[in-house]
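K.L.:
let me see the structure of the following:
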Amino acid sequence: MFLGTHTPRLDDKGRLTLPAKYRDELAGGLMITKGQDHCLYVFPRDEFEQMARKVAEAPFTDERVRAYQRYLFAGTDEQRPDSQGRIPIAAELRRYAGLGKECTVIGAVNRLEIWDSEAWARYQDEHEAGYAQAQQEVLPGVF
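P.N.:
Model prediction:
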């Protein structure tokens, strides 16, 4: 399970060092893809394959499904962390997410999200007020 917030730096070669606590879970390979809100999603390979099967089962006769499949799969890069836990982030993915040197990696249960640190701060500022409302809608009666 991926939880927490970490602030690694992107090096001059476009590599990001994964937080140590996630390295074992991602050692077998991972998939980096464009996420919503201009961040990157990092899935363990097995998790991505499960999701990909579900996406592939959707009716490709639907234009929206084809567009989603193309966008998702064309923008996915398979990686394996090196001995120091670094992964290269493809130039196109860095551009999509607007990644600078300062990055924020957040755990989102079944995936990691990689954000430019300034973009993550803006996102939090813009969505903080809706957090309480969303909690009531997502988990009614729990809190």
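
K.L.:
CA only for contacts and neighbour counts going forward, please
P.N.:
Will do.

K.L.:
which strands and helices sit next to the longest helix along the chain?
P.N.:
Secondary structure assigned by DSSP state H gives helix 117-138 as the longest helix of the chain. In this structure, helix 117-138 packs against strand 103-107, with contacts taken as 3 or more CA pairs under 8 Å, 6 or more residues apart in numbering; DSSP states H and E.

K.L.:
what lies in contact with the longest helix of the chain?
P.N.:
With CA atoms under 8 Å, 6 or more residues apart in numbering as the test, helix 117-138 has contacts from Thr7, Glu102, Cys103, Thr104, Phe143.

K.L.:
chain center to it: distance?
P.N.:
Centroid displacement of helix 117-138 relative to its chain, using CA atoms, centre = their mean, to the nearest Å, is 17 Å.

K.L.:
before we move on, the earlier item: what's the farthest-apart pair in the contacts of helix 117-138?
P.N.:
The largest separation in those, counting by CA to CA, is between Glu102 and Phe143 at 34.8 Å.

K.L.:
which one's more surrounded, these two?
P.N.:
Glu102 (14 against 6; other CA atoms under 10 Å).

K.L.:
and for that one, nearest residue in space, chain neighbours not counted?
P.N.:
Across the structure, with CA to CA, 6 or more residues apart in numbering as the measure, the residue nearest Glu102 apart from its sequence neighbours is Arg9 (5.0 Å).

K.L.:
could you report the distance from that neighbour to Arg86?
P.N.:
The gap separating Arg9 from Arg86 is 11 Å, by CA to CA, to the nearest Å.

K.L.:
which residues are in contact with each of the two?
P.N.:
Counting by CA under 8 Å, 6+ apart, the residues touching both Arg9 and Arg86 are Leu16, Thr17.

K.L.:
now show me the structure for the sequence below, then we'll compare the two:
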Amino acid sequence: MFFLGTHTPKLDEKGRLVLPAKFRDALAEGLVISTGQEYCLTVWPEPVFMAEVKRAQAMPMTHKPTRDYLRVLLPGAETATPDKQGRISIPAHLRAVAGIERDVVVTGVGDRVEIWDPQRWADYSTGAVAAFASIDEAPEA
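P.N.:
You can find the predicted model right below:
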């Protein structure tokens, strides 16, 4: 499973998102929606989410950033299974965190999918593209 591409669907009146067709098979067995970084939502295939949780839990609990990460990632997370039309419900508390109303940007980011408010995505991607354009690393000897 490898997610890539950018899509611009709309949520329906019940807060449901129709997943892009090319993402559906990889998410059909179950997924987890959680708070993402930069105020987006992250949709993980359930096994990938569980691997991420295990990775984070392997860090010492005396490490404050680890505690913070788990405290943001887990309490608001929701499990879901897409319906026959490929729809998932985005809970209101997660929509509020991401500032999502009706229009969304759905991006494939390798092992996961992100859901963004269009303006937040535009602001973030403008800065990220500029930073990407200026990367100039020296080759390793």
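
K.L.:
buried sites along the longest helix of structure 1?
P.N.:
Across helix 117-138 of structure 1, burial judged by 16 or more other CA atoms under 10 Å covers Ser117, Ala119, Trp120.

K.L.:
return the residue of structure 2 aligned against the last one.
P.N.:
In the superposition onto structure 2, Trp120 of structure 1 corresponds to Trp121 when matched by TM-score structural alignment.

K.L.:
give me the element the residue nearest the centre of structure 2 is part of.
P.N.:
Nearest to the centroid of the C-alpha atoms of structure 2, with distances taken as CA atoms, centre = their mean, sits Thr42, at 1.6 Å. When elements are defined using DSSP states H and E, Thr42 of structure 2 is found to belong to strand 41-45.

K.L.:
ranges for the helices of structure 2?
P.N.:
Shown for structure 2, the helices assigned by DSSP H span residues 21-27, 46-57, 64-73, 92-98, 118-133.

K.L.:
before we move on, the earlier item: contacting residues around the residue nearest to the centre of structure 2?
P.N.:
Per CA under 8 Å, 6+ apart, neighbours of Thr42 of structure 2: Ile33, Ser34, Thr35, Gly36, Arg112, Val113, Glu114, Ile115.

K.L.:
repeat for Glu101 of structure 2
P.N.:
With CA under 8 Å, 6+ apart as the criterion, the residues that contact Glu101 of structure 2 are Leu11, Arg95, Asp117.

K.L.:
in CSV, list those residues along with neighbour count and distance to Leu19 of structure 2.
P.N.:
CSV is the format used below for the contacts of Glu101 of structure 2 (neighbours: other CA atoms under 10 Å; distance: CA to CA, whole Å):
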residue, neighbour count, distance to Leu19 of structure 2
Leu11, 19, 10
Arg95, 20, 16
Asp117, 20, 15
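
K.L.:
can you list these in JSON lines and add distance to Gly76 of structure 2?
P.N.:
JSON lines is the format used below for the contacts of Glu101 of structure 2 (distance: CA to CA, whole Å):
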{"residue": "Leu11", "distance to Gly76 of structure 2": "20"}
{"residue": "Arg95", "distance to Gly76 of structure 2": "11"}
{"residue": "Asp117", "distance to Gly76 of structure 2": "18"}
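
K.L.:
out of those residues, who's nearest Phe49 of structure 2?
P.N.:
Taking CA to CA as the measure, Phe49 of structure 2 sits nearest to Arg95 out of these, at 19.3 Å.

K.L.:
one step back: take the helices of structure 2 and write them to JSON lines, including distance to Pro82 of structure 2.
P.N.:
Supplementary listing: the helices of structure 2 in JSON lines, determined by distance: least, CA to CA, whole Å:
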{"stretch": "helix 21-27", "distance to Pro82 of structure 2": "7"}
{"stretch": "helix 46-57", "distance to Pro82 of structure 2": "12"}
{"stretch": "helix 64-73", "distance to Pro82 of structure 2": "21"}
{"stretch": "helix 92-98", "distance to Pro82 of structure 2": "17"}
{"stretch": "helix 118-133", "distance to Pro82 of structure 2": "23"}
